[in-house]
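[1] Whatever this is, show me its structure:
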Amino acid sequence: MTAARLLLPLVCLAAPTLAGAQGSAPMETPLTYPDTERGDVVEEQFGVAVADPYRWLENDVRVDPAVRDWVTEQNAVTDAYLETQPGRDAIAARLAELWNYERVGIPAKRGNRYFYTRNDGLQNQSVLYMREGLDGEPRIVIDPNSWSEDGTTAMAQWVPSPDGRYIAYGVEDGGTDWRTIRILDVESGETLADAVEWAKFTNIAWVEGGAGFVYSRFPAPEAEGEFQSLNMNHAIYYHAIGSDQSEDRLIYATPDRPALNHFAEVTDDKRWLLIYSSEGTDDAYEMTLGDLTQDGVPVRAIITGFENNWDLAGSSGDALYFRTNRNAPRERIVRMDVSGDAPVITELVPEDEATLEGASLVGNRIIATYLVDARNEARVFDLEGNLVSTVDVPGIGSLGGFRGGPEDPETFFAFESFAQPTTIYRYDSATGATDVFAEPEVAFDPADYTVEQRFYASADGTRIPMFIVHRADLDLDESRPTLLYGYGGFNISLTPEFIPARVQWMESGGVFVLANIRGGGEYGAAWHDAGRLQNKQNVFDDFIAAGEFLIAEGITSSDQLAVHGRSNGGLLIGTVVNQRPDLFAAAIPQVGVMDMLRFNRFTAGRYWVDDYGHPDREEDFRTLYGYSPYHNIPESGDYPAIIVPTADTDDRVVPGHSFKYMAALQHAELGNRPRLIRIETRSGHASGGAGRPTRQLISEYADLWAFIGYWTGMEVPDTE
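    As a prediction, this is how the structure comes out:
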């Protein structure tokens, strides 16, 4: 970085005046952006000269001082602008009130011990508790809030040993996907000397008696490639309690196929080790079975070829129960007998019109969670697949949990919705009895909000569902500031979810909309396939049609419509803004995949070819180049206000995607509305939970909501 660039003046803004009534036009004040150096990188791909002038911004901010200085300059401009936003402090204060509620996780039972996480409200990290017996006095087992001064070192995962004596837990620092696995003796509270490094994309699966566990890890990377180099040569290891990691025993690896990922589970009776191997992000696995009763854990393949999903629901001796899409695009439940050389598969619960999302063996029942038009319901079957009952739930929402085993009918599940925070229920699969385990008190009345599901037509006529959520007293005959959210990829279904920030948006008079566009898993494999690879444009068409529908229905206008998406959803927002900039007033493309020609060169990006395609194959290249947000920004035009949140230590979607995209946006002549990047430090890819401190979430949402609130004409919150 030259001295001249370091001394570039930053714009000094007078505070713009926010319109006091909804629908008034905001003031457009041109900004002065840092002068980002443009390189001369041009590469020919399949006869196309592809320019990449900001290639240098791919460099790791921890290593390259020029990138670090660019981040500093950009954050200075963004911070200066955000300080002018009316109502930001009031939004932050209200967000702190809304976030200040008890959050309890789904308990895990080991013997007579119940382990669960709890956050008292504004703690940066949730704390792990244990009770001796259901009504026992809670005591703290692990408190990650003491691990770092800034609250960014988190407990990423935790698994009790079979007898509840130990807890194996993953430590995540600064939002990275890397994990260090540590072990706590529950009785003494002592953390053992064991430290398992370079675990990533891993389960922790205890063996019989809690003598040790199996896990997945990569070879240690070179120092400068720790956060950007491709992840290769995943392998399964066994770690014995009290030993050094150098003594860990290799259980399974595929050096002849270094691109495969491997994930291990141990069956309920601790007899079988089940290893799933995958090539990418598709739910398509090979399965290898290891016999834990034999010395050396001999393994044999039981499913070959990457064709189907196999999700273990439970086990009983030689019978393994799976949820699978084999011959069932919307999934079914089967029993697999593994006593012979070749597995014998028997169907128990056939495919349904609803999409089967999960299944668990609890007592002598199978509890299956279904998606019915993007909302959950739970059905209970006997072990022969006969429907016994359904689980009562409070309304339109999402379910999680139902973990357990064949020896105990007790299980726990969570329910949440857009204006209903997560409540934990205890469920008896034998009797069907349901009791509340933990129900939070919140700083608003959930009854003040209403959830409506509507359907609209996409460009090709496909019927797409959306949830429309708002204050019950709001008259939707009047156009309102509206926030439209979407994802559309990787077979991931978006269901009703409680996020305090969305309540604040609606509390202030805004409408929140969730569009269940193609590419997700809401309607099974066909819905996913219709939104990936050469069909990816359907995802963008679905989202654009959602905006057009909301405007046509009079719910909002193009001057009041903001859009938001994260990760693959950030790609979604970057693309639709390029394709229809006239449709939106403001946009938040967050931690997005923005360079579709180089995504597979960093960390986990190589897995995403299942959804995106291979940039080095001509057919895929032409599709990717046709919508890649970074490559399709015009030289001039009139764009909505854009703010791009990312994190300097995101090692899943590396921040170079957002850096390059923002540099290109600021270089183009796209009108006077701001185009800003907000770069969090010591933070990773996750948005809510998964290690992010509460203080970061409140600060980020306050900035984002103040930004889009101004550009959509939202009323200024009361500052008193």
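
[2] contacts, neighbours, all on C-alpha from now
    Fine.

[3] residues contacting Tyr701?
    Neighbouring residues of Tyr701 by CA atoms under 8 Å, 6 or more residues apart in numbering: Ala92, Ala501.

[4] name the element it belongs to?
    helix 694-712 (DSSP states H and E).

[5] residue boundaries of the strands in the stretch 351-500 of the chain?
    Secondary structure of the stretch 351-500 of the chain (DSSP state E, counting those that start in this stretch): strands at 355-362, 365-372, 375-382, 387-391, 398-401, 410-417, 420-428, 434-438, 449-457, 463-471, 482-485.

[6] possible to save the ones you listed as JSON lines with distance to Ala686?
    Shown next, in JSON lines, are the strands of the stretch 351-500 of the chain (distance: least, CA to CA, whole Å):
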{"stretch": "strand 355-362", "distance to Ala686": "22"}
{"stretch": "strand 365-372", "distance to Ala686": "24"}
{"stretch": "strand 375-382", "distance to Ala686": "23"}
{"stretch": "strand 387-391", "distance to Ala686": "31"}
{"stretch": "strand 398-401", "distance to Ala686": "19"}
{"stretch": "strand 410-417", "distance to Ala686": "19"}
{"stretch": "strand 420-428", "distance to Ala686": "19"}
{"stretch": "strand 434-438", "distance to Ala686": "25"}
{"stretch": "strand 449-457", "distance to Ala686": "26"}
{"stretch": "strand 463-471", "distance to Ala686": "23"}
{"stretch": "strand 482-485", "distance to Ala686": "16"}
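
[7] Another sequence for comparison is provided below:
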Amino acid sequence: MVRFILTSWTVPPVVYEFNIQSFEKEVIERTEVPFDFEQFEYTELEYKSEQGVKVPLVLVHKKGVEKNGDNPLLLTAYGGFGSVSTPSYRSEIIHFVEHGGIFAFANIRGGGDKGAKWAKAGKGKFKQNSFDDFIAAAEYLVDQKYTNPKKLAITGGSNGGLVVAAAATQRPDLFKAVVPVVAPTDMIRFEKFTVGHWHIDEYGTVADSTSFCRLKNYSPYHNITDEVNYPSMLVVTSENDDRVPPFHSYKFVAKLQNRKEQTNPILLKVQEDAGHYGGLTYSSRTQNGADVYSFIMHELGME
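    Model (predicted):
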């Protein structure tokens, strides 16, 4: 007998037992939920990014969603370290979709979703490809009438937080709300603290002049412009994060807030007694998810 778990963004873990002789499977355990997950459906797409590269995109939405150009939509990605992004059940996504939202995940370059070459194409000197892919996903969703810039929110954690922060500073016109979570935003100083020096192969180093220029060109903190009113942001960090020290978020928020042109709200949420992965308890993780999605849904007019 072999046991395996099946889950997705809208289906909580289901434990199966598989008979390797008869090839029959049986449900052993499942989590009961107070909603009908069959009301949701997944749409798998591909869109073109820079140089005509085709990038996979998955949408989660209620059945019968209309492409009317006015749907609240939350776009996210990771795109780093060759990590393969697999869906996992999150109750806040259910709440968002049940209230008419569309959840979208882009498998941008830098992740391992399409193999080693795909990961390398968004790494080091090619890191801008990750941001280009993410921005192209947003443009595609707008062009295809799934949403519009006033109804489009983005979020991501860790390297995914860098992706959304970079996208927001490069294309502030494209997004309504931005939530970078435990994100490295000062790429010039990143390698100087904690484990940052171990990630030189992923991002580059200030010790090399060419690499320094690339880092400065996309470092979110260093690309904040005085004359721009950036999208509404909730920047989330953890006070004990030993991977991405919280000073990244503190500096990023302070620089965004202290400009005359910034009229959209820039908020900071600091998770106490938490590290890079946030709170350790179910209640703390649930509370953080509630805070993030409440902000997003408020900014997208879903209340």
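
[8] rewinding a little: what span of structure 2 lines up against the helix holding Tyr701 of structure 1?
    In the comparison with structure 2, helix 694-712 of structure 1 aligns to the range 282-300 (TM-score structural alignment).

[9] quick one: what's aligned to Gln127 of structure 2 in structure 1?
    If you look again at residue 127 of structure 2, you'll see it is Lys, not Gln. By TM-score structural alignment, Lys127 of structure 2 lines up with Lys536.

[10] hang on, Leu348 of structure 1 in a helix?
    No - using DSSP: H, G, I helix; E, B strand; the rest coil, the assignment for Leu348 of structure 1 is strand, not a helix.

[11] my hunch is that Leu268 of structure 2 is in a strand, does that hold up?
    Yes - under three-state DSSP, Leu268 of structure 2 falls within a strand.

[12] what lines up against it once you look at structure 1?
    Structural correspondence for Leu268 of structure 2 with respect to structure 1 (TM-score structural alignment): Ile677.

[13] so which helix or strand takes in the residue lying closest to its match once chain neighbours are set aside?
    With CA to CA, 6 or more residues apart in numbering as the criterion, Ile677 of structure 1 has its nearest non-adjacent residue at 4.5 Å, and that residue is Val644. Element membership of Val644 of structure 1, judged by DSSP H and E, is strand 641-647.

[14] between that strand and helix 694-712, how big is the angle?
    Angle, strand 641-647 of structure 1 to helix 694-712, by axes from the mean of the first three to the mean of the last three CA atoms, to 10 degrees: 170 degrees.

[15] Point out the other helices and strands that strand 641-647 of structure 1 packs with.
    Packing partners of strand 641-647 of structure 1 (3 or more CA pairs under 8 Å, 6 or more residues apart in numbering; DSSP states H and E): strand 586-590, helix 656-667, strand 675-680, helix 694-712.

[16] wait, what's in contact with the aligned partner of Tyr230 of structure 2 in structure 1?
    Superposed on structure 1 with TM-score structural alignment, Tyr230 of structure 2 falls opposite Tyr639. By CA under 8 Å, 6+ apart, Tyr639 of structure 1 lies in contact with Val577, Pro581, Asp582, Leu670, Gly671, Arg673.

[17] Narrow those residues to just the buried residues.
    Burial by neighbour count, 16 or more other CA atoms under 10 Å: within the contacts of Tyr639 of structure 1 this picks out Val577, Pro581, Leu670, Gly671, Arg673.

[18] All good on my end, thank you.
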